[in-house]
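Chemist: Please find the sequence and the predicted model below.
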Amino acid sequence: MENVKPKMIVFDLDLTIWPFHVDQCMKPFQLDCLKKVKDVYGNEYSLFPEVLDALFKLSKENYILAVASRIEDITTAYLLLNFFNIAHYFTYIEIYPYNKSVHFKWLNLKSCIPYNQMVFYDDDVRNIRCVSKLGVHTLLVQSNIGLSYKLIQTFLNPDK
């Protein structure tokens, strides 16, 4: 693997940023007076515990952040990004139900960042395999733990 510092860090959403599948949730969602995201039955939804801190730190380190997700319910995915107040961290957002290589081709075209300067975090091995064939550095996220700053650092700073 080349030792090139990445310019773009890309994240999947389901089971990576948040601990659920958007397409399997009860809808509609709402934001209550305590700023908690709930569905029509009162079920509460949240991000994985370390996501906000990780996104904040990465943005302060001037990485370009992006989303690549195969969610079919695109509207709800965008709604949740806004309800969780994390949409502003992402320069590029590719959410549609296609093969992840399509997402990355668009990220490459829009950003002009070469694949070997991108890192992708996802819980799905199929997506990891697909994207790594493009030359993107990939890391598998444990779907029961989700994204953490420590996991991100395993690639960005392997000596720490």
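Modeler: Received the coordinates, thanks. All figures in this text were calculated on a predicted structure; none of them were measured in a lab. Numbering: from 1, shown residues only.

Chemist: Please count neighbours and contacts with C-alpha atoms only from this point.
Modeler: OK.

Chemist: Thr138 reaches Arg126, doesn't it?
Modeler: No - the criterion here is C-alpha atoms under 8 Å, and Thr138 misses it with Arg126 at 11.4 Å.

Chemist: Compare neighbour counts for the two and give me the winner.
Modeler: A count of neighbours by other C-alpha atoms under 10 Å puts Thr138 above the other of Thr138 and Arg126, at 22 against 11.

Chemist: Below is structure B, check it against A:
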Amino acid sequence: MTIYISRTQSILLALAVLFLATSCTTKQQISSSALDLPSANAQSPEVDPDLEPLISEPEISLDQELEALAMTGPWEEPLVAPEETQICLDPDLAEPLYDFPVVVNRQVQMYLDLFQGKQRKYFARWLGRSGNYSDLITKELEAAGIPRDLLYLAMIESGFNQ
């Protein structure tokens, strides 16, 4: 007598056998006391301070940012039209130089005010952290032919947190 099994039935049979085989295994129980107490011979590994998680900026900073951004209203065109770069020999009158076009509108001005005011300490911390990464990021941006000032985009987006 020959028994014919369809492909679907054979797959279901294989899954059932696999399920039953795994359900019969035993779990190794570890007492909680073994987890709590280190072995006398075990040495605690030294933790690299660069790998320790950093405390992120407080949620209040996000609330301040969102509140200030909501007050700016809908997105708009730049307040000042981008112009050709002009050479200015008086350092007090010179405009900052960027390697990509910078647009200043109400939203950008809001962030400038926020990072120079209420959140100045966070921004200063981000600038301090940027020293760890700026050389590496600048080299990669230059190699890719991308404006080097985009380094600051990474800082604004992440604060260079881990």
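Modeler: Alright, I've got the coordinates. Model, not experiment: these values are computed from the prediction.

Chemist: Give me the TM-score for this pair.
Modeler: Once superposed, the chains reach a TM-score of 0.24 (TM-score structural alignment, normalised by the length of structure 1), with 68 aligned residues with a C-alpha RMSD of 5.0 Å.

Chemist: which helices and strands sit right next to the helix or strand in which Thr154 of structure 1 is found?
Modeler: Taking DSSP states H and E as the definition, Thr154 of structure 1 sits inside helix 149-156. For helix 149-156 of structure 1, the packing partners by 3 or more C-alpha pairs under 8 Å, 6 or more residues apart in numbering; DSSP states H and E come out as helix 51-60.

Chemist: Show me which positions of the helix it packs on end up buried.
Modeler: 51-52, 54-55, 58 (16 or more other C-alpha atoms under 10 Å).

Chemist: In structure 2, which helix is the longest?
Modeler: In structure 2, assigned by DSSP state H, the helix with the most residues is helix 7-23.

Chemist: re earlier: tell me the angle of the helix holding Thr154 of structure 1 relative to helix 51-60?
Modeler: Following axes from the mean of the first three to the mean of the last three C-alpha atoms, to 10 degrees, one obtains 40 degrees for the angle between helix 149-156 of structure 1 and helix 51-60.

Chemist: list the buried ones in helix 149-156 of structure 1?
Modeler: Per 16+ other C-alpha under 10 Å, helix 149-156 of structure 1 contains these buried residues: 149, 151-152, 155-156.

Chemist: In terms of secondary structure, what does the one helix or strand Phe120 of structure 1 maps to contact?
Modeler: According to DSSP H and E, Phe120 of structure 1 maps onto strand 118-122. Packing partners of strand 118-122 of structure 1 (3+ C-alpha pairs under 8 Å, 6+ apart): strand 8-11, helix 125-132, strand 137-140.
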